[in-house]
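Undergrad: mind looking at a prediction? Sequence and model below.
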Amino acid sequence: MAGDQGDGKVEQQASPRVLIVGAGPAGLSLAIELGQRGIACLVIERNDRVGYAPRAKTTNVRTREHLRRWGIADRLRAASPLGVDYPSNVVFCTRLAGVELARHENAMYCAPGRNPLYSEHAQWIPQYTVEGVLRDHAQSLPGVQIRYCCELLDLSQDADGVRTRLRDLSGGAESSVRADYLVGADGARSRVRDLIGTRMLGEYGLSRNRNIVFSAPGLDRAHRHGPAIMYWQVNRDAPSLIGPMDRGDTWFFMPTHVDAARHAGVADERALIARATGIDLPYQVLSSDEWVASKLLGDRYRKGRVFLAGDACHLHPPFGGYGMNMGIADSVDLGWKLAAVLQGWAGPGLLDSYEAERRPVHQWVMDEAERNHAVLGNQLLADGIEDDGERGQRIRREVGGRIQAAKMREFATLGVVLGYQYEDSPVIAAESGPCPARDFINYVPTSRPGALAPHAWLHDGSSLYDHFGQGYTLLAASASLDDIAAARADARRAGVPLTVIQPAEGAIASLYPARLTLIRPDQHVAWRGDAWPGEGVLARACALSLHPQRGA
């Protein structure tokens, strides 16, 4: 950059179509969604994203289905530091050296193997590893640029685009970048959110907690509970979560509801780990930070050509593993819509559906996360839980029963992960009748408009999702040739990319009872029916204004 802050010059940079502020999982996922659709974008990040202590460790089945669609699910699988066959058990115990209270096996659905309900199993993997896979793929796309140590100073917008003022933190030089749209994926302390005046509503400070990453050679062999991804320790020394995180005997330790005033540094943290686990080892603290659990939702996700995604517009406790995954899902929803508008096969009104679709999902997930946060080790404590003899055994049985009943909601959540629906979206052809009741655990596939298109494995070993197109897909297993021809002709006239598939497997008919099902680029159902109704269905799905002569 030629200009610098000292001489007052501001260099004008080449214009991307979309400027993304934030190179975390949400920002990188948006760059991939746009880049794979040929939309030039610039990602800026004020940090270097190196050495960040992870909080997110669960990449759920829906996120991995997006990675499959992007062609990088296998890369994330190969990057798993513990191996994909490592059991995703969650063990509740008094302490690592103590007595088991309860356990949940295959938590989050991480077990490899084919499940008829989804195309990709979940994965227990540090967020920084996920970011590395996303970053490498984003940087391989020709239209994607990522600029680290670069911060957003200011923005303004008009009817044609957004103008920003940026600063290079390594040298202080300023530059000006203009883009068609800007997306703030810049986290809980979002600068973009402040600039567009979005307010976070809800409750701040549900609890204060610490996230400590440490090295502990031999800790995996120093207890008798077997391999697990998390051990919840229920004792009076330090109600906490602890578990393996990475190669090199790297673990995380998360004491919950901590008193910040009593924190006394690394030596105290080493002693706290020893007390909480009951195992004395030469613990080496690698990083430590305090984090605050809150329940906050932005009062709006958009101002003109500026949007918010991820933690910039919704914050909730991490219990249930929803946070990072929700941010990635935001970017998928917004990404294909921005691309459609910029490529001219959707109207600007399509972008209005982003908040209409995602905000109700965020509210549901926030409520689920808050319920999970309400039952931590602090709430599970009972007098005498570590006592010897019959009394201690009885108390531990009672606590174990409470754990099995209360924590299933946190570790068996397929109904939340796959069951959300965009029933009230303006671009969904909603059907009459009540929407199926929400169920956090039981996911029942449905091809009702707004729902995620049901998954199936085909006889050649591929997933049904593998055959969906990058634009809209018309699943027409039992449709007439005339209806298929009419749909193709209408899509050509409207300029909407349409892929027609006709799977022959008999099981498809039970999942897709209508003769025709129109599926969006994000794999949600837009419409279904037994006869093609004309191009009006595409006009609604893409927020297009059709020419009057077409009978719109």
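TA: Yep, it's here.
Undergrad: CA only for contacts and neighbour counts going forward, please
TA: Fine.
Undergrad: any idea which element the residue most central in space within the chain lies in?
TA: Residue closest to the mean C-alpha point of the chain, counted by Cα atoms, centre = their mean, is Asn325 at 1.3 Å. Assigned by DSSP states H and E, Asn325 falls within helix 323-343.
Undergrad: against that first model, consider the following:
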Amino acid sequence: MGTDRPADAPVIIAGGGPVGSSLAIDLALRGVPSIVLERREKGKPFLLRTNMTNVRSMEHFRRWGMADALRRNDPVPDDIQRDVSFVTRLNGHLLLNLPRTYEWSEPLPFASEVAEWAPNEGIEKTMWERVEQLPLIDYRFENEVRTFTQDDDGVSVEVARADGTTYELRGDYLVVSDGSRGNLRRVLNVRHEGRTLAKSLSWHFRSKQLKEVWSAGPVVSMVYIYNEDRGSDLITPQGPDTWQYFAGPAPEGVDGDDWEQVKQLIFKAVGQEIDVEPLSGGAFGENSLLAPRLDYGRVMLAGDAAHMVSPQGGFGMNSGIGDAADLGWKLAALVQGWGGPMLIPSYSIDRREAVRFIQLGSEANHALGAIELVRPGIEEDGPAGDAVREAVKTDILERKLVQFKRMGGQLGYRYSSSPVIVRDGTEQPPPAFADYTPSAAPGNRAPHLWLADGSSLYDHLGLGFTLLDLGDCDTSDLLKHAERRGIPLQVFTPVDEDREALRALYERDAALVRSDHHVVWRGDELPADVEHLLDVITGHASWSSR
């Protein structure tokens, strides 16, 4: 491949699923063009196991202008309650129903958004609609990256069309987001490190009868099926008369790729035979894997190409959205000329720390399966069975529900090892996966507040850096130096009635927050050498260089 041709786009993205699309959207909103290469046909979403866009991802969706659109695009019918239930079989006994587990009618005080329970069909529809609104994104369906080479000036990419013909593209950077089974990671000779937690199976299928025979409590967003016949099964609605069946681990002797065997498992979970039509599915490994690094020269890994997370907790896609949020502003800074050489290495450092924290929490969730909770007699009718089911219900409440307490995993990860933040010496306890405690120490997600005018604090953060002025700081020198260097930086001074509450959250008179909501510096007054502060947060100098 030649290297003397100009770049076709600053950033080429191999893989246009949720992670690749998110990155392209983030870049476009910053004025950076990209080319997205996706092997699927237009309008053919993956029928994945993804169902939950969590609170943190929805905060990014909000700033990308598509949070409300996702709510509108949810294909799950309104007559399905956004609850979690535990049953023996769908036509058996109800063990426990948790109302409105996946429905939020009131805003959270500590977040700018609430989570949205919607299958991948709705997620990708929302992203593709947003992509079409942004002319800086050149999204090419039925185009797949075959291989690439890189040099000091950029990356050359070989692309195959659906008809087998190939062509070459040139970009300044390449982001590989082609999934866990993509081939491009192998071009870099990168192997994931970690372990397989279970061999499981997942199938999407169509059934008009399933809702009719569901008698163990209401028809809900997620139902866990506990009985002595099978440790645990999971069924979730994906749209009108469309469902997903999950068994993890898969029963011994069952081939997860064999629909006829899986169909019998579904019948057992339901409690009777029903009409079922397979749509897609098969066996897969529940993996907890992470690449040794995510940056390789001008090539970066993102999403499942970079890491895999146990599905117990719903962090798979959401971890990839976090990659896009971290990488987007850093690539834009380099393309626009105000970013320094530490930005790309910092992507690896930041995201590996966050993903490993999430992996450990998800692994803990995985360790407690139904096999530890199911007891003999769980399906018996009468008082004896009632007593067993009550005991299992108590076990679920005491031991299993930690899986649904994951706000710390969503909001509490931090970039404490990042070279592009300025530490202030604050001693912090280890982050907790279940519960979230806001902290404004550099590296953390900026504490959120709903302001007196009803807006979110995050709505006032710019596309670069925003200085929260909570104590009448003299910001003129900082703004002057940032403007001279082309660094996007603005000042937000809240009204008096908001300032006191924010001062209590941030514990300083000023804090510098970047567009992905992470604090990079705080203090009671700006440092005398604002040039060094700008050097660190833009990747021109490490925080430890002094």
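TA: Here it is on my side, so go on. It should be emphasised that the depicted structure is a prediction, and the values quoted were computed from it without experimental measurement.
Undergrad: and the TM-score between these chains?
TA: Remark: TM-score between the superposed chains equals 0.92 [TM-score structural alignment, normalised by the length of structure 2]; 534 aligned residues with a Cα RMSD of 2.4 Å.
Undergrad: how many neighbours does the aligned partner of Pro434 of structure 1 in structure 2 have?
TA: Aligning on TM-score structural alignment places Pro434 of structure 1 opposite Glu427 in structure 2. Neighbour count of Glu427 of structure 2, defined by other Cα atoms under 10 Å: 7.
Undergrad: distance of Glu427 of structure 2 from Arg351 of structure 2?
TA: Separation of Glu427 of structure 2 from Arg351 of structure 2 (Cα to Cα, to the nearest Å) stands at 21 Å.
Undergrad: ditto for Ala511 of structure 2
TA: Taken as Cα to Cα, the span from Ala511 of structure 2 to Arg351 of structure 2 is 22 Å.
Undergrad: related to what we said a few turns ago, mean shift of the following helix or strand past the helix holding Asn325 of structure 1 relative to structure 2?
TA: Using DSSP H and E, the helix or strand that follows helix 323-343 of structure 1 in sequence is helix 353-373. Superposed on structure 2, helix 353-373 of structure 1 shows a mean distance to its aligned partners of 1.1 Å (mean Cα distance after the TM-score superposition for structure 1).
Undergrad: which part of structure 2 matches helix 353-373 of structure 1?
TA: Per TM-score structural alignment, the counterpart of helix 353-373 of structure 1 in structure 2 is residues 346-366.
Undergrad: which residues sit against that stretch?
TA: For stretch 346-366 of structure 2, contacts defined as Cα atoms under 8 Å, 6 or more residues apart in numbering pick out 197, 288, 290, 293-295, 307, 309-313, 315, 319, 322-323, 326-327, 330, 402-403, 409, 413-420, 433.
Undergrad: what about the helices in the stretch 351-500 of structure 1?
TA: Here the stretch 351-500 of structure 1 has its helices, by DSSP state H, counting those that start in this stretch, at 353-373, 377-380, 389-411, 414-419, 481-494.
Undergrad: any chance of these in CSV, plus distance to Pro87 of structure 1?
TA: Converted to CSV, the helices of the stretch 351-500 of structure 1 look like this (distance: least, Cα to Cα, whole Å):
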stretch, distance to Pro87 of structure 1
helix 353-373, 22
helix 377-380, 22
helix 389-411, 14
helix 414-419, 18
helix 481-494, 46
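Undergrad: just those: most buried one?
TA: Stretch with highest mean neighbour count among those: helix 414-419 (a mean of 21; mean count of other Cα atoms under 10 Å).
Undergrad: so where is that helix in structure 2?
TA: Helix 414-419 of structure 1 lines up with residues 407-412 of structure 2 when matched by TM-score structural alignment.
Undergrad: how far off centre is the matching stretch?
TA: 12 Å (Cα atoms, centre = their mean, to the nearest Å).
Undergrad: repeat for stretch 359-370 of structure 1
TA: Remark: stretch 359-370 of structure 1 is offset 13 Å from the chain centroid, using Cα atoms, centre = their mean.
Undergrad: trace Val496 of structure 1 over to structure 2, please.
TA: Under the alignment (TM-score structural alignment), Val496 of structure 1 maps onto Ile487 of structure 2.
Undergrad: with adjacent residues omitted, what lies nearest to that match?
TA: Trp338 (5.9 Å; Cα to Cα, 6 or more residues apart in numbering).
Undergrad: hang on, isn't the one you found packed against Gly486?
TA: Yes - look at Trp338 of structure 2 against Gly486 with Cα atoms under 8 Å: they come within range, at 6.0 Å.
Undergrad: neighbour count for these two, which is higher?
TA: Trp338 (18 against 13).
Undergrad: for Tyr506 of structure 2, see how far away that one is.
TA: Distance of Trp338 of structure 2 to Tyr506 of structure 2, computed by Cα to Cα: 27 Å.
Undergrad: again with Glu103 of structure 2
TA: The spacing between Glu103 of structure 2 and Tyr506 of structure 2, counted by Cα to Cα, is 30 Å.
Undergrad: neighbour count: the two, which is higher?
TA: Neighbours per residue (other Cα under 10 Å) separate Glu103 of structure 2 from Tyr506, with Tyr506 holding more: 22 against 15.
Undergrad: which residue in structure 1 lines up with that one?
TA: By TM-score structural alignment, Tyr506 of structure 2 lines up with Tyr512 in structure 1.
Undergrad: name the nearest residue to its match, sequence neighbours excluded.
TA: Leaving aside its sequence neighbours, Tyr512 of structure 1 sits nearest to Ser447 (Cα to Cα, 6+ apart; 5.8 Å).
Undergrad: so what does the one you found match up with in structure 2?
TA: Match for Ser447 of structure 1 (TM-score structural alignment): Ala440.
Undergrad: count the residues that sit near that match.
TA: Ala440 of structure 2: 22 neighbours (other Cα under 10 Å).
Undergrad: how about the one 4 residues further on?
TA: For Asn444 of structure 2, the number of neighbouring residues by other Cα under 10 Å comes to 21.
Undergrad: who's in contact with the spatially closest residue to it that is not a sequence neighbour?
TA: Spatially, and ignoring its direct neighbours in sequence, Asn444 of structure 2 is nearest to Arg414 (4.6 Å; Cα to Cα, 6+ apart). Applying Cα under 8 Å, 6+ apart to Arg414 of structure 2 gives the contacts Asp350, Glu353, Ala354, Pro431, Gly443, Asn444, Arg445.
Undergrad: before we move on, what about Val258 of structure 1?
TA: Ser207, Arg208, Asn209, Arg210 are the contacts of Val258 of structure 1 under Cα under 8 Å, 6+ apart.
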